[in-house]
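Visitor: Fold the following and give me the result.
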Amino acid sequence: MIMIEGNLERITFQNEENHYTIARLSTGKSNSMITIVGFMAGISPGQTLRLSGNWETHPRYGQQFKIETFEVRLPETIEGIQKYLESGVIQNIGPLIAKRLVRYFGPKTLEIIEQYPERLTEVHGIGKAKARQIESAWKGHHIVRELMQFLQARGIKGSYSALILKEYGEGALEILKNDPFQLAEDIPGIGFVIADTISQYNGAPLNDPKRIRGCIQHLIGQGENDGHTFLPDTNIIDQCRQTFQINPETTAIALKELADKGTVVIEEHEDAQVVKAVYSKELYQAEQGIANRFKALLSVPMPPLSMNPEQITQEILQKLAIQLSSEQLNVLEQILNHRAAVITGGPGTGKTTLIRSVNAIFERLGKLVVLAAPTGRAAKRLSEVVQREAKTIHRLLKYNLKEQRFEINQNNPIDADVIIIDEASMVDTLLLFHLIRAVPVTSVLILVGDVFQLPSVGPGNVLKDIIQSNVIPVYYLKTIFRQAQESPIIVNAHMVRDWNQKGEVPDFQTAKTDDELSEFYFIQKSDPLAVVETIKILCSQSIPHRFNYNPIRDIQVLTPMHKGLIGTINLNQELQNILNPGKNGMEIMGVTYKKDDKVMHLKNNYEKEVFNGDIGTISSIDNQTRQVTVDYEGRTVNYEAEEMHELSLAYAISVHKSQGSEYPVVIVPLLTQHYIMLQRNLLYTAMTRGKKLVILIGTRKALSAAVNNDKPKERLSGLTRRLLLN
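Guide: Have a look, this model is predicted:
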């Protein structure tokens, strides 16, 4: 860590929400100017800053000092004090009042404001009301700075200060000192580990009951982030002991107390390896609710069909001008007999064609059908193929952002006879619970998806669990259609999915010569830098020139991880530099955004009607108002600077973020540097995102590791068990 001290000359940029700052500092006897970046509150020109951090090189702005901690020394000279107050750092003190204050009180000006604010009325132009305003502004200014320095002294990012101040106001420091675990309960984004760091720094005992309860809930939440709906009690007790030095007996007592309060649910599994499963109350109710609702649906018999199934099927196929395989025809006729069913199959097996047919048949029978999918992109794709409206599940259930609840629920169910959900592998336990309890028992629920793809980001593995239970009718589509059989992308994807030659590498269908055009390529490169350069050349030159695809709109790089040379962060920077160079942009949180950049929205925003995974292009940037406008396929959405955390560059995105989407061209880097993420279902998911061209770049060793790792990380879930018990 490097220490630097200097005078703050000017603030180039400061985010009012999280205090991310870019500023210029004069240092040393020569007063040489340097750029400093980091989270700093309560600073203004004229102050002396003592900083710790490290030098880094920004690709566009060059060398700058990245701040880890900062300490403010208030100016002591008359000139410094006047410059400090003139900067506007204290509300209600402008240049004129600043001059009068300094002229009257001299070097004691700041001392008077802080300790004797009633004396401010001695200065011409400052009455009692104005003096009170200055006193209040001074206190607020120092609270922010003291809070940030309190956090940074404990090794915690100063950016959290804005969240803490918003929640607690002037009492923030008091809570941090006396009850830091309250933060983890009250403020999203500040978890147990941060609260515990503050608590330990404050000298609190390791066996503090609040600490133990917080630790248990933290571990359950961590398990949910990893996809589990529960954790074994032994895991929680062991992790509390190993990571947080909490006595096992004490943890067991705290677990029982939390269960008695109803915060967690402890369930005994006599028929399984896990003796006691610990759930959050919410996920326990979700699993139980899903199983109960499926039981209710399946208990209501379907009424007799008003027409002969074969007759209506032929009528619909003629109308749609499509042909179905015997496998699909069998599904079509059988599915009319069930209140709930699953259709699963890989690419090219006709899942979407079957959805069109099922939709048309039920409509012909006079039934009201609704189509939905987990994401906006998946819903849009479904709508295009079936040629009728498809909604996101959240929109179908009318999510109320203000009240954070679904307006369509068990008391106000979905107004439809048939509900068809596509891309069901992406649906997590909580979302399925909210969906299924809004399905009337007299309606039909059909889940469609590819069970071999990556599971949902949220907890659970519902499609796999439902299929494994054998309680709900499941229809497997295995036949690859002739047209699909001619696609190297589909053939190679199925080869990966069904691979059973341990230690070997698939012999992919690809171009045999450099002159031959193909839909699939495997380019062997072992050096990460060489992979990055190859991706840049492919995106900027080879693919646009040889295949006539737009480098920004049509090509999508999918990578397993965010960090490293071939992670999303570095690849986005590299691809932005080569595909969208030389334009003035706006830097926010260390990322420069430019007009025409490809960006992705990262979280559902119902006010703006943009959703997690939506990809658009920046159509304009206003540096004066610090506003960015994004074009989402003809629909424009405005973002203020403080909302830009909802966006990221999208030249390269994670494979998880690509689920439910298709792209004309997909490029996938595959190296052993991402060994932990080299899984068969991840590679399979990435390959099946490409419609016209898929290019893998990497080593045979990494490819072998991926195709031979057919056991993705296990997710602990009780849904299969509950379905069987029901």
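
Visitor: from here on, contacts and neighbour counts on C-alpha atoms
Guide: OK.

Visitor: what packs against the longest helix belonging to the chain?
Guide: Ordering each helix of the chain by length in residues (DSSP state H) puts helix 128-153 first. Secondary-structure packing of helix 128-153 (3 or more CA pairs under 8 Å, 6 or more residues apart in numbering; DSSP states H and E): strand 62-73, helix 109-115, helix 160-168.

Visitor: got the buried residues for it?
Guide: Buried residues in helix 128-153, counted by 16 or more other CA atoms under 10 Å: 131-135, 137-138, 140-153.

Visitor: Following up with a second sequence; could you model it the same way so I can compare the two?
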Amino acid sequence: MTIEVVDPADWRQAASASGPLRTFNEAGVIDAADVHVAQRLAAMSGESDPVVLLAIAFVVRALRGGSVCVDLSTIEAQVGIAELPWPAAGEWLAAVRASPLVGSPTVLRLHEDNLVYLDRYWREEQQVADDIAALLAARASASSPAIEVNRLFPPGYEEQRAAAKIALAQGLTVLTGGPGTGKTTTVARLLALFAEQAQLAGKARLRIALAAPTGKAAARLHEAVQSQIDKLDAVDQQRVRGLQATTLHRLLGSRPDTSSRFRHHRGNRLPHDVIVIDETSMVSLTMMARLLEAVRPQTRLLLVGDPDQLASVEAGAVLADLVDGLGARHDTHVAALRRLHRFGESIGQLAAAIRGGDADRVVEILRAGDDHIEWINAADPTPQLRNVLLPQALELRHAGALGDTAAALATLDEQRLLCAHRRGPYGIAHWNHQVQRWLTEATGEPIWSSWYAGRPVLVTANDYGLGVYNGDTGVAVLDGTNRAATPGALRVVIAGAQEPLKFATSRLSDVETMHAMTIHKSQGSQADDVTVLLPPADSRLLTRELFYTAVTRAARKVRIVGPECDVRAAIARRAIRATGLRSRLQP
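Guide: Purely as a prediction, here's the structure:
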């Protein structure tokens, strides 16, 4: 690969860098932020070895990319620029081991002699492994009354029945499966079995918590579990009545003075007998550490998710690590669901082909197309996208102007444009602006303010006071008591876990327009009709996991926008995150 020198005026250029830091920074491999953090940490410990500073910079770079650590023995191959002055891996690791940064106070940590961490992430990863071991040990010593599983998992539910038997025998269970494989059905019926088991043991009514990383995911979890509970007989319904889902932050107890610590922790654990966490692939290492330290050893913890989706935005690949790490143990089992029970058959086939890395099959399915799959393989897809996006924007505008919150929220979930990037011609900023231009042309009403009736919004930061969280979605509507088309007359209705929340626009500062959203932000949600705009083949964000996640957001129809070369590039590139958790969990 050719070294591409960064323009000195570029914001990624670190003027204070020297030696290897400068060389790698000018080549665009590490950013200015990586350099500055490395210099600051080294100065605090009196470290001056340039290769150690380079190692720190790569650790920081790894964290920005979602890894928990960096493997110095493989980083050269991952970067793929052999012309750079790479230190020999053995000498590099020896320099790190000899550094005062691994002394006291500890800044760097090593695991298995080749993984280098910042101290905080090493501690969190070790804590997660220790707490999981404690949960496994606690349930191994417990005994529960035997119950008849077949009653709720009759013929036709073989996979779910096997998963239920695993969960009944363990305190910690990881339940995996793609969309439509019956995860929610399994959870609802399993909760009824847990409740029956507790009743037979003479215990009081179970305290059950349902949670997900975002408000939207929590709302979907509540709706899906309740719909399955409604199908149970009256006795089982009575045992698990009144369940509500919440966000993981709310479950742990958000604190106004800090965003990284919660009211529930090792000294004040959660009181629940059963805790179900959905969309676990979205949970970062740090958040998993906060959850596990708050769970009592005797609590049943059920972690549900799809390990083939994108990992969390923040550092870690916890669900994938749990699947691989626990799957290698003899004292526990991962419950995996694979058979499709719901989902458009062709969408399910497309998702399976992407997950399996079968590019030829993916292209074959896209070319064939049907009522559930459309492929826009055009040099300029703008006209087709206008036909898809403008009708929804007009419906939102109409519902917002009428103050019809139910119609506005329903319309919001009918269609979604998903992009990999935030900026550029393939990014959400461009397409949000484009849709607003089309809206102005179609209505003859210029959008003079950032707030307007029918504006779809995405919450971008947690606000514990308001009870809205990063990833929540909503629509601006005119207040029913004040129909003047001014920002002061608008209210934002947010789709909450139990019921919609309504706020004045002035109270929501961390929101952005959502005619388009990133694929990362779409996790935990679904829309009836999903349009996936693939970035060019050379985009670093274009991976198999990203493509799979985008496709599986569609409930009824998925529309892929991009040429065949981009489709094949997505399937060929894997999103690899460096962690040590799976090795810590393995026997």
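
Visitor: on that earlier part again, could the helices and strands packed on helix 128-153 of structure 1 be laid out in JSON lines, adding distance to residue 101 of structure 1 and mean neighbour count?
Guide: Formatted as JSON lines, these follow (distance: least, CA to CA, whole Å; neighbours: other CA atoms under 10 Å):
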{"stretch": "strand 62-73", "distance to residue 101 of structure 1": "20", "mean neighbour count": "19"}
{"stretch": "helix 109-115", "distance to residue 101 of structure 1": "7", "mean neighbour count": "16"}
{"stretch": "helix 160-168", "distance to residue 101 of structure 1": "29", "mean neighbour count": "18"}
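
Visitor: Using JSON lines, please lay out those together with distance to residue 310 of structure 1.
Guide: Putting these into JSON lines (distance: least, CA to CA, whole Å) gives the following:
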{"stretch": "strand 62-73", "distance to residue 310 of structure 1": "70"}
{"stretch": "helix 109-115", "distance to residue 310 of structure 1": "87"}
{"stretch": "helix 160-168", "distance to residue 310 of structure 1": "62"}
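
Visitor: For residue 407 of structure 1, which of those is the nearest?
Guide: Of all those, helix 160-168 sits nearest to residue 407 of structure 1, with 27.7 Å by CA to CA.

Visitor: So which elements touch the closest one?
Guide: Applying 3+ CA pairs under 8 Å, 6+ apart, one finds that helix 160-168 of structure 1 contacts helix 128-153.

Visitor: can you pull the contacts of the closest residue to residue 472 of structure 1 other than its chain neighbours?
Guide: Distances taken as CA to CA, 6 or more residues apart in numbering place residue 341 nearest to residue 472 of structure 1, at 5.8 Å, with adjacent residues excluded. Taking CA atoms under 8 Å, 6 or more residues apart in numbering, we find residue 341 of structure 1 in contact with 335, 445, 446, 447, 472, 473, 474, 475.

Visitor: Counterpart of residue 341 of structure 1 over in structure 2?
Guide: In structure 2, the residue paired with residue 341 of structure 1 is residue 173, using TM-score structural alignment.

Visitor: Sticking with that match, tell me its helix or strand.
Guide: strand 172-176 (DSSP states H and E).

Visitor: same question, residue 298 of structure 1
Guide: Going by DSSP H and E, residue 298 of structure 1 is in helix 281-299.

Visitor: helix, strand or coil for residue 246 of structure 2?
Guide: The three-state label given to residue 246 of structure 2 by DSSP: H, G, I helix; E, B strand; the rest coil is strand.

Visitor: ok, now which ones touch it?
Guide: 210, 211, 212, 215, 218, 219, 497.

Visitor: among those, which are in helices?
Guide: 215, 218, 219.

Visitor: What count of nearby residues applies to the residue mapped onto the last one from structure 1?
Guide: Looking back up the chat, that one is residue 219 of structure 2. Matched by TM-score structural alignment, residue 219 of structure 2 corresponds to residue 380 in structure 1. The number of residues packed near residue 380 of structure 1 is 19, by other CA atoms under 10 Å.

Visitor: Residue 334 of structure 2 corresponds to which position in structure 1?
Guide: Using TM-score structural alignment, residue 334 of structure 2 sits opposite residue 474 in structure 1.

Visitor: which residues touch that match?
Guide: 341, 342, 343, 344, 467.

Visitor: try 10 Å this time
Guide: Contacts for residue 474 of structure 1 (CA atoms under 10 Å, 6 or more residues apart in numbering) come out as 331, 335, 340-344, 446-448, 466-468.

Visitor: could those residues be laid out in TSV, adding distance to residue 562 of structure 1?
Guide: Output for these, formatted as TSV (distance: CA to CA, whole Å):
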residue	distance to residue 562 of structure 1
331	41
335	42
340	38
341	37
342	34
343	33
344	30
446	35
447	31
448	30
466	31
467	32
468	32
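
Visitor: Which member of those residues is positioned nearest residue 403 of structure 1?
Guide: Within the contacts of residue 474 of structure 1, the smallest distance to residue 403 of structure 1 is 28.3 Å, found for residue 447 (CA to CA).
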